[in-house]
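[1] for reference, the sequence and a predicted model appear below.
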Amino acid sequence: MKIPWFLCLVVFLFTETLLAIYPFQNVSLSFEERTDDLVQRLTLDEIVVLMTKGGGGKYGGPQPAIPRLGIKKFQWDSECLRGDGYAGNATSFPQAIGLAASFSTGIIQRVADATSIEVRGKHNDFVKHGNWSDHTGLGCFSPVINIMRHPLWGRNQETYGEDPYLSGILARSFIKGLTGNHPRYIRTSSTCKHFDAYGGPENKPVSRQTFDAKVSERDLRTTFLPQFQHCVDGGAYGLMCSYNSVNGVPNCANSHFMTDILRKDWGFNGYIISDAGALEFMLFFHKGYFNTTLQAAVGSVKAGLNLELGPGGYKQHVFDQISEGLKKGLLSEQLVRERVRPLMYTRMKLGDFDPIQMNPYNYLNTSVIQSQKHQDISILAAVQSFVLLKNDGLLPLTEMIGTLAVVGPMSNNPTQLLGDYSANVDERFISTPLKGLSTLGKEVNHADGCNMTSCLQYDKTEIITAVKSADLTIVCLGTGQALETENVDRTNLSLPGKQQDLLKDVIKHTKGRILVLIFSGGPLDINQAVESNKVSAIFQCFFPAQSTGIALYRSIKLVSPVDNPGARLPYTWYHDMSQVPNMTDYTMTEKTYRYFTGKPLFPFGYGLSYSSFKYSNLEIDPPSITSGSNVTVSFIVVNTGQYDGDEVCQMYISWLNSTVITPHYQLVGFKRVHLTHDQPVKVVLYISSQQMAVWIDNKGFIVQPGIIKVYVGGQSPGHQTSITSNELVGQFTIT
């Protein structure tokens, strides 16, 4: 006789309940009840250790076992930005800024899903072999949702671009993917970072460890905080506080951020972890705010911090002093138990206190690494991230090229195509532009021209020889994580070193047409390529990671309809340095498309397709509302081009008569839709009352009476740059 599975489960749970020694081990109780019981059973010394061991070097983790309670070791530290980072071979997905360009919540969730599957599979293997080192844990210190507020910031590539709404919506999808869909357990924990108002500088003109951002309450509420609220509402289990200070207060000791806003206003119940060494750096670099380690420990715990991520190599940590704070009455036992609670609750949800066989995620292993499914996701994500900036009829390529030249320092540079915080992918899985595109030509010439992306030494003869007889030259330029990354800001928008000379020589000496591929986290000065008649097409590729060459081949050849370029710029591409403000100025004046009044080279939301699209039948319902009501916006979009493809439908609003400063335009909705030739699709988007509200100091967000204009189309409004779609404009009234 075959016994139904659910009866087996009932019997199993009953048995485990009988075997449970303590209530926190009783799987029939709720996670909340079990966590309450566990927290009360921990000694204060045990709690201090648990709050101190968030990772960070030999002495920073893991959290040790507590044998008397049957509690195992636990490692928080892992990097999951777009693949399992720094933990050996894993599938490397496109960098976050490229994922943002997809404007696709679907592909971002799939990337996060694959990432967390590999993280969990490798974690299980690490535990099996007794490896508890950094980057083997389940904490997933991702995603990065800071605003790309300045084009030279070294960490732009890790973000979802310059818009708070886009960043927040994409973060929700990423969190959903990391979490998994099991009704009881989470696959990994998500930790949104870096909270808050952290967006450069890294090292130019000052260090991020010493920097104090001066931010108005309006800019804080309308630019730097909204995406973090999306994280909280989207189910993030944790947040990470940043190194810098805001208005004189170090962020990891900022009670206004961590307690007033995060916990009281937003109802966040998760944990907050410091960035690596941030507590130590408060003492070293934020002189005078705290004078002793004890003060730093007490101040940060009172402000709302739960867990310390150590600086690496330090035997003593700031949170070690929590014990002294308790002895001297500077911290209460109740507060310390309150701070450790979300850590233990998260471990509960990860299944750490349940029998191994109850949690299906415990059965994942290293066989999931570089699975065909994950490689396919990597290819699709890269294809969906490429932004076509220019196309004078060259693409898609329909015929074999006689002589093809593939040149430039990014043409066959596997490591610099990955971007920072990448998985340590086995090089045999990496497809460079040269490797992926060589089959486009009957004959292929290749020359790097420079031995590094810095291009301080340039072999002009090598480049001229390679391109002079080419029917098509593909020029691969950019930065790589060697030149823009954590701790490394750029100093200007110029192509690095002598790359501009390389491009100039290609334009001058080749007899054929030119396709330029840019690999960077942010905008570069490519005016020469944009203006040259010999440069027929330009792609912004960002850092597409392991599938670069394969994905480029698919996009250039249009292997299938899904390969038709559909990505859009998630940031403003400034024309030149005259449009770039001081990085240390944290006012939003003239920054991002929301406040910039100049003419960019390419606007936010811009991107071309091999197809064309027509918008019509804009309907705004209702046309007049009272405060607190929502609005439904619908329209028809038709693929009027030759090829099937994706269109990113974007909706913006502007306030016509607000009494306070508002953005010129604000993205409030988007949807990436696939359209076959001549196919009309009705798209429905919504504007919530919260999106209509403006910030008024000392009053908060208020929906004011007046007129709000609505813009629908294929890019942000107010620009004359030619795109492959039109724009519709309407309005509604708030009474």
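    Right, received. Where do you want to start? Numbering: from 1, shown residues only.
[2] going forward, measure contacts and count neighbours with C-alpha atoms only.
    OK.
[3] now Leu608: closest residue in space that isn't a chain neighbour?
    Leu388 (5.1 Å; CA to CA, 6 or more residues apart in numbering).
[4] what's the host helix or strand of Val637 packed up against?
    In the assignment (DSSP states H and E), Val637 maps to strand 631-639. Where contact means 3 or more CA pairs under 8 Å, 6 or more residues apart in numbering; DSSP states H and E, strand 631-639 is packed against strand 613-621, strand 680-687.
[5] in the helix or strand that the shortest one is followed by, what's buried?
    So that's strand 680-687. Next helix or strand after strand 680-687 toward the C-terminus (DSSP H and E): helix 689-692. For helix 689-692, a neighbour-count test (16 or more other CA atoms under 10 Å) marks 689, 691-692 as buried.
[6] try stretch 391-402
    391, 394-396, 401.
[7] what's the span of that stretch from first residue to last?
    End-to-end distance of stretch 391-402: 20 Å, with CA to CA, to the nearest Å as the criterion.
[8] can you tell me what sits against that stretch?
    440-443, 470-472, 536-538, 555-558, 608, 610 (CA atoms under 8 Å, 6 or more residues apart in numbering).
[9] keep only those of the residues you listed that are in strands.
    When DSSP state E defines the strands, the subset of those inside them is 441-443, 472, 536-538.
[10] nearest to Thr640, of these?
    Closest approach to Thr640 among the ones in strands among the contacts of stretch 391-402 (CA to CA): Ala537, at 21.3 Å.
[11] number of nearby residues for that closest one?
    Under the neighbour criterion other CA atoms under 10 Å, Ala537 is assigned a count of 22.
[12] confirm for me that it is in contact with Leu515.
    Yes - counting by CA atoms under 8 Å, Ala537 touches Leu515, with 4.9 Å between them.
[13] hang on, Val710 in a helix?
    No - judged by DSSP: H, G, I helix; E, B strand; the rest coil, Val710 forms no part of a helix; its state is strand.
[14] list the contacts for it?
    The contact partners of Val710, by CA under 8 Å, 6+ apart, come to 651-654, 729-732.
[15] okay if I get the residues you listed as a markdown table plus distance to Pro250, secondary structure and neighbour count?
    Shown next, in a markdown table, are these (distance: CA to CA, whole Å; DSSP: H, G, I helix; E, B strand; the rest coil; neighbours: other CA atoms under 10 Å):
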| residue | distance to Pro250 | secondary structure | neighbour count |
| --- | --- | --- | --- |
| Met651 | 37 | strand | 27 |
| Tyr652 | 35 | strand | 21 |
| Ile653 | 35 | strand | 24 |
| Ser654 | 34 | strand | 21 |
| Val729 | 44 | strand | 15 |
| Gly730 | 44 | strand | 15 |
| Gln731 | 43 | strand | 17 |
| Phe732 | 43 | strand | 17 |
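[16] against that first model, consider the following:
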Amino acid sequence: MFVSRKILIACALLASAAQPCVALAQSSSAILPYRNPALSVEQRAADIVSRMTLEEKARQLGHTAPAIPRLGVPEYNWWNEGLHGVARAGIATVFPQAIGMAASWDAPLMQSVADVISTEFRAKYAERVHPNGGTDWYRGLTVWSPNINIFRDPRWGRGQETYGEDPYLTSRVGIAFIRGLQGDNPKYFKTIATSKHYAVHSGPESNRHKEDVHPSAHDLEDTYLPAFRATVTEGQVYSVMCAYNAVDGIPACASEDLMDTRLRKDWGFKGFVVSDCGAAANIFREDSLRYTKTAAEGVAAGFKAGMDLICGDYRNNMSTEPEHIVAAVRAGQLPEAVVDQALHRLFEARIRLGLFDPPASLPFAGITPAQNDTPEHRAMALKMAQASMVLLKNDGLLPLKQAPRRIAVIGPNADNVDALVGNYNGTPSAPVTVLAGLRARFPDAQIEFVEGTGLVGPAAPPVPDAVFCTDASCSTRGLKAEIFRGPNLEGAPSETRTNPNAAFDWQGDRESSIRWTGTITPTETGEHRFRVASDNGYRVFIGDTAVVDEWGVGDAPSILDGAIRLEAGKSYPIRVEAFQRGVRGRQRLLWSTPSQNGNDAVEAARKADLVVFAGGLTARVEGEEMKVAAAGFAGGDRTSIDLPAPQQRLLERVHAVGKPVMLVLMNGSALGVNWADKNVPAIVEAWYPGGEGGHAVARLLAGDFSPAGRLPVTFYKSVDQLPAFSDYRMAGRTYRYFAGEPLYPFGHGLSYTRFRYANLKISAATVAAGTPLTVTADVTNDGPVDGDEVVQLYVSHPGKAGAPIRALQGFQRVPLKRGETRTISFILDDRALSIVDDQGIRRIVPGNVDLWVGGGQPVSRAGLPQVAGARAQVRVTGSRTLPR
């Protein structure tokens, strides 16, 4: 201890030399108990917390935890995203969006995917760890995924991040993802997963910082909480994120009932709770929930209720400064013991990640930067993409009997990387669009690509170089480019150059901005629309007119554009501005000209033997708090679930040519494609299929595999079938409580083969409450090719108040060779046989319980094939109340 005291004195005297002090302190801090791997995690965390001042403690409670040089504690940034691959940290393997992975109904595959993701997190960490052991933003090991919220309404823009509308499917897939991220080492986490957003969060986006949700006791226990409970009690998730909204008048991040009573006492949670980014500020902000009057009272309410870590939202100036924590403690509003408890949990997490142990001693020491984005990982992405494809309709067009001679590839998502990656995404090193996948799979076909239309407006190709000049005299072609350090075009440019166009690929991990100036001379007269394909904000000015301003807040910009009338041959001054944060930084100036009316797409279809129309949505129109100026969209959410009107019009025109049309939908939420269902011979739901998605689509068309994805959400015919979006009651929502006829039901998905069910058996015709029930059935592949079947077990409680129409309580994805039969077994425990009453109490009640085992729900409609399956009934005797 004598040596460490001398170091602390030296560091105090050399306060301006923080970095050398960190290294100096670390060189002998091994003698401090918190650096001793032989001690328990609890002892080590208590030791380091005991050595901190109040001010140091407060600074450790934010997501950007600074170094403590005198103690040898490196900085750590807790904010890392891993929804379907390492996100926002540059090149990484990009898997299908979460909703797509849920469509695989394959929990073991999900765990394998998450294991790959955790390996890539470790690889990124190894690549960028600071000499003092610290980490940058998006380079750490605490992963703020998965999203466990229930996708209760297809209008929610962030539903793409979830595993769908069913609590059971969400829990099984979520547990598998958590286990893959956290690993199975008894001492160390590979990474730490986070179940979010707790609780009841599911839109609308426009009101998320103000929403006070009042779910019924029944809906809370029956729908909104079961998956969270399962990820804690079974999945052993080590982090939970509290939500923006309030529940029954109390902000989720200040709710003692949610975070202490339920999470810790009822469910036995041992990890830490982090706020959603900006949610701690929602507790006290005047324009938000305003639960307390001051910031100090707000942070005190959060920490006393059980929140351990504040994520501040830089985008909306919603960080909660450590000074408020210090003030709350000194004012007696927040006991320092509560602060210490939160810090114990946070440092136990860092210790269990191995961040204070010699790197070579860790079980992950062999993971190097080279293990990011490997061929093996991309092969896993392709496997998951294929598993997630859902064949919604097939009138015999698929699989293709032979390779077409001429293929017309049409639509806004045919050659669009945005349509592959969804949101909260990494950057694929070699993204395979649908167009690229078709060219690779059918190398001898003549493939013509015509976009034809944009997502919500005309097609918007890059502006050609030939229309730009640096000045009015056009002495030099191109545009003057001024590059600035920082995101706000401030100060003198760090570099000035001439670019042929307003296009730039940022290099390196930095904050930068750019301004292009010059003139533009259009070749047509009429309305022109402009926007910038950008990963951050942008602005376009023609003369003195601000054509479009999507400067935004630096996260997930939309495809907002603006219109201006221009005359052919006339030169106009143009100014384009854009910025980037982190490693996401690719800008391209796009425009729509008067002649872009879809005629070229119709002509391409006329010349083709097969038309592949790739449409749907992207995360530029559905997502998190965004600007979208288009019919059917609002703030990232949707007001209509129809295919956007420009796409619908072009699809009908292309279909009218009379050639076979295959519709590929790429989206993160259900689309009411009623016209296509009646008129288009084949429809594939591809979701946002990840970096290898184009290969998966092309291979499905060719019949290289039999599709076996199943819908994790109901595809309704229109929003007219639904209650109001802001109504959180579950009545009339999801397959469990929707009594109408859907377009495609939850669990639906077609195959290239056929399956038959037989010999459904139950272990007893009568069971006492609390006794497990075994259900078995034989499943045979009766069709012409090998394929997977997703065997689904549904439970119904006829006539019981509070019971859903039916509820999924078991599933297995089973590979079956042609002619093969396998016996599938399920065990139904007490929770699987229970229902929830109006008071929110979960019980097993006496009476008959109907069982269905099949390839989907036992429902059908005109135009859909009958679902294969078998029925049974069991009688339950006695009753039992189950814990929350």
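    Yep, that arrived. The model shown is predicted, which means the values in this text are computed figures rather than measured ones.
[17] map Ala408 of structure 2 onto structure 1.
    When structure 1 is aligned by TM-score structural alignment, the residue opposite Ala408 of structure 2 is Ala405.
[18] which residues in structure 2 does stretch 662-682 of structure 1 align to?
    Under TM-score structural alignment, the match for stretch 662-682 of structure 1 is residues 803-823.
[19] element containing the alignment partner in structure 2 of Met348 of structure 1, please.
    When structure 2 is aligned by TM-score structural alignment, Met348 of structure 1 is paired with Ile351. Per DSSP H and E: Ile351 of structure 2 is located in helix 336-352.
[20] what of Pro108 of structure 2?
    Per DSSP H and E: helix 107-128 holds Pro108 of structure 2.
[21] what's the angle from the strand holding Val637 of structure 1 to strand 613-621?
    For strand 631-639 of structure 1 against strand 613-621, the angle by axes from the mean of the first three to the mean of the last three CA atoms, to 10 degrees is 160 degrees.
[22] can you pull the contacts of the equivalent of Ala126 of structure 2 over in structure 1?
    Matched across to structure 1, Ala126 of structure 2 falls on Asn124, judged by TM-score structural alignment. Each residue near Asn124 of structure 1 by CA under 8 Å, 6+ apart is listed here: 362-365.
[23] show me how to select, in ChimeraX, the buried members of those residues.
    The ChimeraX selection below is limited to those of those classed as buried (16+ other CA under 10 Å):
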select :362,364,365
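[24] list the ones among the contacts of Asn124 of structure 1 that structure 2 also has?
    Listed in the original numbering, the contacts of Asn124 of structure 1 still in contact in structure 2 are 364-365 (both residues aligned by TM-score structural alignment, their matches' CA atoms under 8 Å).
[25] from the contacts of Asn124 of structure 1, which is closest to Lys435 of structure 1?
    Distances from Lys435 of structure 1 to those, taken by CA to CA, are shortest for Asn365, at 30.7 Å.
[26] ok, and the closest non-adjacent residue to that closest one?
    Using CA to CA, 6+ apart, the closest residue to Asn365 of structure 1 is Gly121 (4.0 Å).
[27] look up the closest residue to Gly740 of structure 2, ignoring the ones flanking it.
    Closest residue to Gly740 of structure 2 apart from its sequence neighbours, by CA to CA, 6+ apart: Gln721 at 7.4 Å.
[28] how close does the one you found sit to Ile641 of structure 2?
    11 Å.
[29] ok, the ones in strands among the contacts of stretch 391-402 of structure 1 vs Gly718 of structure 1, which is closest?
    Ile538 (22.9 Å).
[30] tell me the counterpart of the closest one in structure 2.
    Under TM-score structural alignment, Ile538 of structure 1 pairs with Ile683 in structure 2.
[31] how about Lys193 of structure 1?
    That one, Lys193 of structure 1, aligns with Lys196 by TM-score structural alignment.
[32] just give the number of residues close to that match.
    Considering only other CA under 10 Å, Lys196 of structure 2 is surrounded by 25 other residues.
[33] settle this for me: it is touching Val237, isn't it.
    No - if you go by CA under 8 Å, Lys196 of structure 2 and Val237 don't touch, sitting 10.7 Å apart.
[34] one step back: OK, contacts around the residue nearest to Leu608 of structure 1?
    537-540, 565-567, 607-609.
[35] helix, strand or coil: sort out whatever residue of structure 2 lines up with it for me.
    By TM-score structural alignment, Leu388 of structure 1 lines up with Leu391 in structure 2. The three-state assignment at Leu391 of structure 2 reads strand, by three-state DSSP.
[36] same deal with Gly522 of structure 1?
    Three-state call for Gly522 of structure 1 (three-state DSSP): coil.
[37] ok, the closest residue to it other than its chain neighbours to Asp576 of structure 1 distance?
    For Gly522 of structure 1, ignoring the flanking residues on the chain, the nearest one in space by CA to CA, 6+ apart is Pro151 at 5.8 Å. For Pro151 of structure 1, the distance to Asp576 of structure 1 equals 11 Å [CA to CA].
[38] who has more neighbours out of these two?
    Shown here are Pro151 of structure 1 and Asp576; by other CA under 10 Å, Pro151 has more neighbours (29 against 17).
[39] who's in contact with that one?
    Per CA under 8 Å, 6+ apart, neighbours of Pro151 of structure 1: 493, 522-523, 580.
[40] so where is the strand holding Val637 of structure 1 in structure 2?
    Residue span in structure 2 matched to strand 631-639 of structure 1, by TM-score structural alignment: 773-781.
[41] any buried residues in that stretch, and which?
    Per 16+ other CA under 10 Å, stretch 773-781 of structure 2 contains these buried residues: 773, 775-781.
[42] what of stretch 558-570 of structure 1?
    558, 561-570.
[43] go on, stretch 587-597 of structure 2?
    Buried-residue list, stretch 587-597 of structure 2, by 16+ other CA under 10 Å: 587-593, 596-597.
[44] need those residues in a markdown table (columns: secondary structure and distance to Ala243 of structure 2).
    Shown next, in a markdown table, are the buried residues of stretch 587-597 of structure 2 (DSSP: H, G, I helix; E, B strand; the rest coil; distance: CA to CA, whole Å):
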| residue | secondary structure | distance to Ala243 of structure 2 |
| --- | --- | --- |
| Gln587 | strand | 33 |
| Arg588 | strand | 35 |
| Leu589 | strand | 37 |
| Leu590 | strand | 37 |
| Trp591 | strand | 39 |
| Ser592 | strand | 40 |
| Thr593 | coil | 43 |
| Gln596 | coil | 44 |
| Asn597 | coil | 44 |
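[45] appreciated, that's everything.
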